[in-house]
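*Asks:* with the input below, show me the fold.
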Amino acid sequence: MSTLRKISIVAILGMAFTLTGCATGPTQEQAGAVLGGALGGVVGGQVGAGRGRTAAIIAGTLAGAAIGGSVGRTMDEVDRMKVSRALETSPDHRPVAWQNPNTGHTFQATPTRTFQSAGQDCREYTVVGNMSGSRETITGVACRDAQGRWVNQ
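*Replies:* Below you'll find the predicted structure:
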């Protein structure tokens, strides 16, 4: 088994344990960290070869987790409600923007693809946050649960 494959399996298992360890579901910070880590690992895997590639995957995963987690950490209940509303009402590729009255941070949520998975309505989305002069982007997938709420996958 290749080193890249081993790292991928460890990363996937780590993400699975992180998500299943949260009885009430992952927080925005956790979801952002998982998504950012996964994307960072993929980007890191495109760089270098051999041991350099392995180091790039690890560095990309850690950097992505930190960035994604910081976006999730800065979002409060107002922002989560706005993202949920965008998933509920906005057509694909139509952004919904807002400024949080409590923090002054601005966000833009854009549903990018609507699909069915295991009988559930699901949507891929992108959230761009501008927090205190720092601009960060996360992507994710949310599916509607039995109660009609959008839940990050």
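
*Asks:* CA atoms for contacts and neighbours, from now on please.
*Replies:* Fine.

*Asks:* just to check, Gly129 is in contact with His105?
*Replies:* Yes - Gly129 is in contact with His105 according to CA atoms under 8 Å; the separation is 7.2 Å.

*Asks:* of the two, who's got more company?
*Replies:* It is Gly129, of Gly129 and His105, that has more neighbours when counted by other CA atoms under 10 Å, with 24 against 18.

*Asks:* please generate a structure for the following sequence too, so the two can be compared:
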Amino acid sequence: MIKAIRALAVALVTALFLAGCAQHGGPTQEQAGAVVGGALGGLLGAQVGGGSGRTAAIIAGTLAGAAIGGNIGRTMDEVDRQRTAQALETQPDHRTSRWQNPNTGHEYAVTPVSTRETGGRPCRTFETEAIIDGQRETVTGQACRTADGRWEIQ
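*Replies:* Below you'll find the predicted structure:
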């Protein structure tokens, strides 16, 4: 369950960065990650638990998700957000953009998998791989470019 929570948290924290949600005056990256991770953990706990153990599974999932999401949110910064958006903007399908964050030492890789047009705007399916403290997580997402040029997770 923890591995699934971590993977979902990576995807949603990436979504928050691409959408520009961690702006001045808003929630910190760690706070946003903790909220997203906690919500996902609670949902996963509800799916896993049954009977009288369901409440315990929801609580455990929420706590684990908040911890993992907060950690991932804390590890991604503006460098990672910019590099992810740049990969979506410039890399052809199946070509990976890899980097190591100079501030954290964490490694990331974004690979656009396919490109299509939806509603008159470019959309891309992509795979994100993060290696944080030796833990490798890979998630797949979809993003479309907005009218102002940002990439927004769908």
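
*Asks:* quick one: TM-score?
*Replies:* After superposition, the two chains reach a TM-score of 0.59 (TM-score structural alignment, normalised by the length of structure 1), with 130 aligned residues with a CA RMSD of 3.5 Å.

*Asks:* which neighbouring elements make contact with the lengthiest helix in structure 1?
*Replies:* Looking across structure 1 with DSSP state H, the single longest helix is helix 50-74. If you count contacts as 3 or more CA pairs under 8 Å, 6 or more residues apart in numbering; DSSP states H and E, helix 50-74 of structure 1 packs onto helix 28-45, strand 134-144.

*Asks:* that helix vs structure 2 - mean distance after superposition?
*Replies:* Compared with structure 2 after fitting, helix 50-74 of structure 1 deviates on average by 2.1 Å (mean CA distance after the TM-score superposition for structure 1).

*Asks:* how about the following helix or strand past that helix, which residues of structure 2 does it hit?
*Replies:* Sequence order places helix 77-89 as the next helix or strand after helix 50-74 of structure 1, per DSSP states H and E. Under TM-score structural alignment, the counterpart of helix 77-89 of structure 1 in structure 2 spans residues 78-90.

*Asks:* that stretch vs structure 1, average offset?
*Replies:* Superposing on structure 1 and averaging over aligned pairs (mean CA distance after the TM-score superposition for structure 1), stretch 78-90 of structure 2 comes out at 1.6 Å.

*Asks:* and the strand or helix carrying Thr112 of structure 1, what's buried?
*Replies:* Using DSSP H and E, the element containing Thr112 of structure 1 is strand 106-117. By neighbour count with 16 or more other CA atoms under 10 Å, strand 106-117 of structure 1 contains the buried residues 106-112, 114.

*Asks:* please apply the same query to stretch 57-77 of structure 1.
*Replies:* Within stretch 57-77 of structure 1, the residues that count as buried by 16+ other CA under 10 Å are 57-73, 75.

*Asks:* so how far does the strand holding Thr112 of structure 1 sit from its counterpart in structure 2?
*Replies:* For strand 106-117 of structure 1, the mean deviation from structure 2 after alignment is 4.3 Å (mean CA distance after the TM-score superposition for structure 1).

*Asks:* what angle do that strand and helix 77-89 make?
*Replies:* In terms of direction (axes from the mean of the first three to the mean of the last three CA atoms, to 10 degrees), strand 106-117 of structure 1 departs from helix 77-89 by 40 degrees.
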